[in-house]
Structures are given as C-alpha cells and as structure tokens.
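**Q** I'll drop the sequence and a predicted model, then ask my questions.
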Amino acid sequence: MAFFLSHSMLLLATSILPLTNALPAPVPAILAGGPAIVPIPSNCTVTNLAPTTGQMRNESYIPTPDATNEILYSAYYPSPTTNATQMSLQCLQQCHGYGDGSQCKTAFWAEKMPVPKGYYGSPGGQLENACLFFARTLTDEDFTAAPEGQASNAFAWGLEC
C-alpha cells in the first residue's frame, strides 16, 4: 500500500507541476518604466551643449534626423510641472541612470516635441515633452532650428563620467 500511495503522489505531482508554469506569474512590485533618476556624481562632467552657431542662438533647436537615428532611449509625456529646468535635470539624471551609467553621453529635453508615429501605438504628431538619450556627445552639427512652435525650452546636456 505504501508503494501505491507514494506512486500515486508521484503521478499526481508530475501531472500538476506543468500546470504551475501555466498559471499567471505574480505582478512584480517594480513595474517597467524609464531609467532610474540617478544623481550625477562629482567626478562626472556636465556640459551645456546648446548650439552656439549664430543663426540658432535665439531660436529653438532639435537634433537633426541623422542624430535622431542614434537615439538610445526616448520618452514623450505631458508636462507634470512648469519647471523646465527641473525636468531637463531629471532627464539628465535619467541619462546617467541608463544602463551602467556610462552608455548615455547626451540628454536632450524640450517641451512641444512631436511624438513619432507608432510611439506606444500613437498616431504621432502630437506635441509633448521629450527626453532623448544619445550614445555619443552631440555637436553643433547635430542640431537644427526647430519648426515654428516646437521644441520650446530645449536643453542639451553632455555627460562624461
């Protein structure tokens, strides 16, 4: 009888065990989102990369199409605050929090940026805040004047750690 009972238990266990893999996994406490906001350590150098070319000094600017082909990460969202400087700093700190902290070399943040078509299933074109990360330090040649009414309060920061 003991052999039959343990054999039955083994049979029951082997028939139920595969079902546990089919059950939904518990939702993790931390859900997916943007990179962590990590303060910039003192051994890192932050450079203001705002274009210095004469024709763009008093205009809004955006990364060129060639530069946007090199985006590591992008986030488009409605503004939770009117403090553009605070939001650009948060974007820079997220740039530092991307990966191991050494991959992101430039953070670009601006209000009224057109959302790309297909971004999280959107039709694209709506204007929202944007935080963009690049794997290299952008230069003046990587920026162009923004279309009228776009990219207000733009910030471009270089990060070297």
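**A** Yep, it's here. This structure is a prediction, so every number in the text was calculated from the model and none was measured.
**Q** for the rest of this, base every contact and every neighbour count on C-alpha atoms.
**A** OK.
**Q** quick check: longest helix of the protein.
**A** helix 2-22 (DSSP state H).
**Q** show residues contacting the very next helix or strand once past that helix.
**A** Using DSSP states H and E, the helix or strand that directly follows helix 2-22 along the chain is strand 45-48. Residues from elsewhere that reach strand 45-48 (C-alpha atoms under 8 Å, 6 or more residues apart in numbering): F155, A156, W157, G158, L159, E160, C161.
**Q** next SSE after strand 45-48?
**A** Proceeding N to C from strand 45-48, the next assigned helix or strand is strand 61-63, under DSSP H and E.
**Q** in stretch 149-159, what counts as buried?
**A** Q150, A151, S152, N153, A154, F155, A156, W157, G158, L159 (16 or more other C-alpha atoms under 10 Å).
**Q** and here's the other structure:
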Amino acid sequence: MLFSTIFTAIALPLLAAASPIELQRRAGGPAIVPLAANCTLINPLPHASLHPGNATISGYLPSSNFSSSYHLYSWYIPQPDFESQNARWSNCIQQCNGFPGCVSAFMAYSAPLPKGWLGLAGGELEVGCFMYNQTLTPLDFVVAEKGQYVNATAGNIYCPRATPATANTSVKSTASKKTPVKVVA
C-alpha cells in the first residue's frame, strides 16, 4: 500500500511534465496565413464601388458555373455566429492565402448548407466561406434567393511578385516607399 502511494506520488508529476514531442500536421482546413504588407485585397462584388467604405453587399453569390469550375475549398459555421464579421472574414481570406492556388474568397451569412455536407440533410442557413483558384469579377455573381447570401464579402488577393535580382542591386534606390493600400472597394 505504501509502495503504491509513493510510486503514484513520484510518477504523476513525471507524467504530467511537458514533453518535447513535435506536433504533426493534422487534417483540417487550410492554414491561416496573414496577407503580406505588399498585398492588395480587391473587392469584386457587384456595386461595391457604389458603396465606398462598405465592404459587404447582400443578395449575390458566385454563379454555379464559376463555382463548379474554380471552387477549391469551403467551410460552414452555424448561425448565430458570435465572432464579428470582420474577424470571420479575416479568417476566411487568410485561409485562402494559406491554401496553395487560392486567389479569391467569398463569405456570406445565410448560405445554405449543401445536401450531404458532413452527412447532414442540408438546407440550413449558415455562415459560409468559399475559396477559388480564379479571381472573381462582378460578372461572376448572380442574384441569390431572397434572404440568402446576406452581408456578403469577397476579395481577390493580389501580391506583386518580387523583382528579380540584377547586377545593379547593390546600388541604393532613391525612390520613395509608398504604403500599400490593403482593401479596395
């Protein structure tokens, strides 16, 4: 009895100690990768230029032709969602940025869950994030059914490629540096 008590008193702290075991990559969504400082996010939603400062437009979704041709990945979250729309959109676009080949994303509230999604019946209205390997244009959107795809946000990620090194790279540039614009409506 005394031996088991002493053994337990010694063994438990040793078992609870932190282990230097490296974590393996696990299945799940794309990695969240923040946009680089030189990247621009362009809003392709129809009429976005008519609503300066308002990045959301209700009642549009990418056409089924566009989605079937360029869809890479999507996720859904049940409503009500307790994250702010900006935080949720940031997650969506940064996951697109972390997914190889993804160049545009679309997120909307009240997006119908597809039939068979994770074995569910489908049809429930949820928050949806959709990622594509083709840039979206205003012509790629169609009008959604009333009450669906509301508070939608979309973005095309544009990151200029680094200029190749030349023989004159050791010469200091006198050009002024400009702060990049993050979001263009």
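**A** Right, received. Where do you want to start? Keep in mind it's a predicted model, so treat the numbers as computed, not measured.
**Q** closest to P39 of the first structure out of the buried residues of stretch 149-159 of the first structure?
**A** Using C-alpha to C-alpha, L159 comes nearest to P39 of the first structure of these, at 12.1 Å.
**Q** the closest one maps to what in the second structure?
**A** In the second structure, the residue equivalent to L159 of the first structure is I157, according to TM-score structural alignment.
**Q** that match belongs to a strand?
**A** Yes: under DSSP: H, G, I helix; E, B strand; the rest coil, I157 of the second structure falls within a strand.
**Q** so it makes contact with C39?
**A** Yes: contact criterion C-alpha atoms under 8 Å: I157 of the second structure and C39 qualify, at 6.9 Å.
**Q** related to what we said a few turns ago, return the distance of the longest helix of the first structure from the chain's centre.
**A** Relative to its parent chain, helix 2-22 of the first structure has a centroid offset of 46 Å by C-alpha atoms, centre = their mean, to the nearest Å.
**Q** and for stretch 110-119 of the second structure?
**A** That offset, for stretch 110-119 of the second structure, works out to 19 Å (C-alpha atoms, centre = their mean).
**Q** and for stretch 56-66 of the second structure?
**A** Distance, centroid of stretch 56-66 of the second structure to centroid of chain: 17 Å (C-alpha atoms, centre = their mean).
**Q** ok, stretch 141-158 of the second structure next?
**A** Mean-position distance between stretch 141-158 of the second structure and its chain equals 15 Å (C-alpha atoms, centre = their mean).
**Q** got a list of contacts for that stretch?
**A** Identification of contacts with stretch 141-158 of the second structure by C-alpha under 8 Å, 6+ apart yields 39-46, 55-63, 89, 93, 97, 103-112, 125, 135-136.
**Q** what are the buried residues along stretch 30-37 of the second structure?
**A** Within stretch 30-37 of the second structure, the residues that qualify as buried are P30, I32, L35, counting by 16+ other C-alpha under 10 Å.
**Q** what is the nearest of these to S69 of the second structure?
**A** P30 (19.7 Å).
**Q** quick one: map the closest one onto the first structure.
**A** Looks like P30 of the second structure aligns to P35 there (TM-score structural alignment).
**Q** its match against Y98, yeah?
**A** Yes: counting by C-alpha under 8 Å, Y98 is a contact partner of P35 of the first structure at 5.3 Å.
**Q** coming back round to it: which residue packs closest to the match of L159 of the first structure, ignoring adjacent ones?
**A** Spatial nearest neighbour of I157 of the second structure, excluding adjacent residues (C-alpha to C-alpha, 6 or more residues apart in numbering): L41 at 4.9 Å.
**Q** what residue of the first structure takes the place of that neighbour?
**A** Under the alignment (TM-score structural alignment), L41 of the second structure maps onto V46.
**Q** how close does its match sit to A29 of the first structure?
**A** According to C-alpha to C-alpha, to the nearest Å, V46 of the first structure and A29 of the first structure sit 33 Å apart.
**Q** more neighbours, the two?
**A** For V46 of the first structure versus A29, neighbours defined as other C-alpha atoms under 10 Å are more numerous around V46 (16 against 6).
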